[in-house]
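1. no sequence for this one, just the structure:
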């Protein structure tokens, strides 16, 4: 089954399930039930999530200390920039615009390569990532959304708590998002299933690559370790927080020039545009989820769309869903 045979949640009225009558867009989300006691497996999940979230972030502190001591090499920064770009585009072009929303159809080799690159971002296996994001679109900023900043209401304390939840707290809740409901097309794809199973190995690879390249360039443990720090851990931490900022900041602050579904508060936040490869033009994305371009107005930089355009010209992707002036105008607020 192709992703194109599945309607995007925001395009399919049947998935726009009305929220419970008591939810008015301002109240905290109703609890689904008492919090279950954590099992040993749940505690292990929380510990591993904590290590994945905190480890790269703590590396920023170590990196700052080393930078103060000038223990950094130009090769570290170049390698970090290269891997940030490759893995970031794997998430935006591959995981998001391609696999989640079907903004284009890619050759098999390109589809696999982008899924591998996105998996090396340390953001979770490809099928789980897509399922969670489709669920986010089906229930944006209302009960059912896994990472809405409005979970605890719209008063100041609730917004501050919601900001933490939408940015990183939701990762620790381990709420199950069934892939058979939200990503059956990927479960039926043998190649994507293989990439999904390879996620732990790809996490090791994304750290082993900078370590190995640093060793090859400098020939010492110092070069290998600083490359691992800057092009491995710090690079992962930066991409994590940029991606999570789209979940959090891009639903709280910014401009909303386009209409979205009821309760959907997705915004455009220009300061994140370059770092997020165009993902922070989030308001248009929620107004037109299958569009291959998110930054549609003058001066809106969208590197992911530029990459899709290049792949199209090379003949590696086809059926690209480029936004038309009429389609854009029809969605303006």
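-> Noted; the coordinates are in hand. Note that this is a predicted model, so its numbers are computed, not measured.
2. please make it C-alpha for all contacts and neighbour counts, starting now.
-> Will do.
3. which residues does residue 81 contact?
-> 231, 235 (CA atoms under 8 Å, 6 or more residues apart in numbering).
4. residue 218 too?
-> Residue 218 is in contact with residue 224, counting by CA under 8 Å, 6+ apart.
5. name the helices or strands packed onto the longest helix seen in the chain?
-> The helix that spans the most residues within the chain, counting by DSSP state H, is helix 40-68. Counting contacts by 3 or more CA pairs under 8 Å, 6 or more residues apart in numbering; DSSP states H and E, helix 40-68 is packed against helix 235-248.
6. now do the helix it packs on: distance to the chain's middle.
-> Helix 235-248 sits 8 Å away from the centroid of its parent chain (CA atoms, centre = their mean, to the nearest Å).
7. want to compare, so here's the second one:
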């Protein structure tokens, strides 16, 4: 209104960073519970790795345990990369509702947060990437030198989850709040955590017809798998904003890291993703293997995925940096 513009010149400019949209502080009680839950989520899988190695010392690891580890790693990992990230957060393609629900369940079983919380946080990350407001940048307020870099890496990897900031779902994921099926999956998150550990234990017991098989299935298909998947996913936030190449012009410090791309289902082509966030394909050059993109292409051939978003050759040329 005219009264606002007329008085603007008399108001001194705001100092410091602009306010962050859609963020609130957790209450002291909620913060204590959050820190307890995150501590359990970090420590328990690590303890599971130690227990699995101790149990397997001299006994080896059975084919059943390896199969459960890999099977649940791929199922829940693709639930994060294809489902939570490319489908729900960036809406890079469309699928039938039952496929949406399947990916929401699979991603939830990765135990990285309920689907709507995850999406809201990641959308906020893109809106403020490597600037004040980014929930997990390794660069904001990290400090100089090696100590500052290590502090930033720790914060982006794990430390941010212990902080008081809470991303507001209504501000960042209103579309998912209107999807009743996805809301149900989000509310069922505690039960899906239980299923994430119970299913490999149950399968291990049934396939070996033994209590020991159930125990090692729980360890390898449950705790070890969650440990590996957590740290691979968290490394995209930390390592892929510090180490790697920048072949594409993006407004942040995102990096392409081929090692993280290989073990992280293609998510390690992070600079390509930040240059073209809506693209269903992150490995944008022919040699950049992106298994999540392979899955999406396979779904397209089966007529389960449609309206797939990809950057045009003109868009790619505009964002190509002179040096990678």
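-> Great, that's in hand. In this text the structure is predicted, and so the values were computed from the model without any measurement.
8. returning to what we had before: mean shift between the longest helix of the first structure and the second structure?
-> With mean CA distance after the TM-score superposition for the first structure, helix 40-68 of the first structure departs from the second structure by a mean of 1.7 Å once superposed.
9. what angle do that helix and helix 235-248 make?
-> 120 degrees (axes from the mean of the first three to the mean of the last three CA atoms, to 10 degrees).
10. please identify the buried residues of helix 40-68 of the first structure?
-> 45, 46, 52, 53, 56, 57, 59, 60, 63 (16 or more other CA atoms under 10 Å).
11. in the second structure, which residue range corresponds to that helix?
-> Aligned by TM-score structural alignment, helix 40-68 of the first structure falls on residues 29-57 of the second structure.
12. same question for stretch 300-319 of the first structure.
-> Against the second structure, stretch 300-319 of the first structure falls on residues 288-307 (TM-score structural alignment).
13. gap between that stretch and the chain center?
-> 19 Å.
14. between the two ends of it, how far is it?
-> 22 Å (CA to CA, to the nearest Å).
15. thinking again about what came up before, how distant is the match of helix 40-68 of the first structure from the center of its chain?
-> On CA atoms, centre = their mean, the centre of stretch 29-57 of the second structure falls 19 Å from that of its chain.
16. got it, and stretch 167-177 of the first structure?
-> Distance, centroid of stretch 167-177 of the first structure to centroid of chain: 14 Å (CA atoms, centre = their mean).
17. what span of the first structure lines up against stretch 72-81 of the second structure?
-> With TM-score structural alignment as the criterion, stretch 72-81 of the second structure aligns to 83-92.
18. what's that stretch in contact with?
-> 114-121, 231, 235-236, 239, 276-277, 279, 304.
19. and it, which residues are buried?
-> Neighbour-count burial for stretch 83-92 of the first structure [16+ other CA under 10 Å]: 83, 84, 85, 86, 87, 88, 89, 90, 91, 92.
20. cool, stretch 280-300 of the second structure as well?
-> 280-284, 288-293, 296-297, 300.
21. now, which of the residues you listed sits nearest residue 62 of the second structure?
-> Nearest to residue 62 of the second structure, judged by CA to CA, of these is residue 291 at 26.3 Å.
22. what about residue 250 of the second structure, which SS state?
-> With DSSP: H, G, I helix; E, B strand; the rest coil as the basis, residue 250 of the second structure sits in coil.
23. tell me the contacts of residue 270 of the first structure?
-> Counted by CA under 8 Å, 6+ apart, residue 270 of the first structure has contacts 254, 280, 281, 300.
24. so what corresponds to it in the second structure?
-> Residue 270 of the first structure maps onto residue 258 in the second structure, by TM-score structural alignment.
25. now residue 191 of the first structure
-> Match for residue 191 of the first structure (TM-score structural alignment): residue 181.
26. do you know how far that match is from residue 194 of the second structure?
-> With CA to CA as the criterion, residue 181 of the second structure and residue 194 of the second structure are 20 Å apart.
27. then residue 310 of the second structure?
-> For residue 310 of the second structure, the distance to residue 194 of the second structure - CA to CA - is 37 Å.
28. ok, now residue 29 of the second structure?
-> 24 Å.
29. hang on, the earlier thing: what's the nearest residue to the match of residue 191 of the first structure if we skip its chain neighbours?
-> residue 101 (6.9 Å; CA to CA, 6 or more residues apart in numbering).
30. what's the mean deviation for the strand or helix carrying that neighbour versus the first structure?
-> Per DSSP states H and E, residue 101 of the second structure falls inside helix 97-108. Helix 97-108 of the second structure, aligned to the first structure and superposed, deviates on average by 0.7 Å (mean CA distance after the TM-score superposition for the first structure).
31. so where is that helix in the first structure?
-> Going by TM-score structural alignment, helix 97-108 of the second structure lines up with residues 108-119 of the first structure.
32. in the matching stretch, which residues are buried?
-> Applying 16+ other CA under 10 Å to stretch 108-119 of the first structure flags 111, 112, 114, 115, 116, 117, 118, 119 as buried.
33. other residues contacting that stretch?
-> 86-95, 125-126, 191-192, 195-196, 199, 202-203, 316.
34. go again with 10 Å.
-> 83, 85-96, 98-99, 105-107, 120, 124-127, 129, 191-192, 194-196, 198-203, 206, 311, 316-317 (CA atoms under 10 Å, 6 or more residues apart in numbering).
35. return the residue of the first structure aligned against residue 191 of the second structure.
-> Using TM-score structural alignment, residue 191 of the second structure lines up with residue 201 in the first structure.
36. residue 208 of the second structure too?
-> Per TM-score structural alignment, residue 208 of the second structure is aligned with residue 218.
37. now its match: how far from residue 120 of the first structure?
-> 24 Å.
38. spatially central residue in the first structure, please.
-> residue 243 (4.9 Å; CA atoms, centre = their mean).
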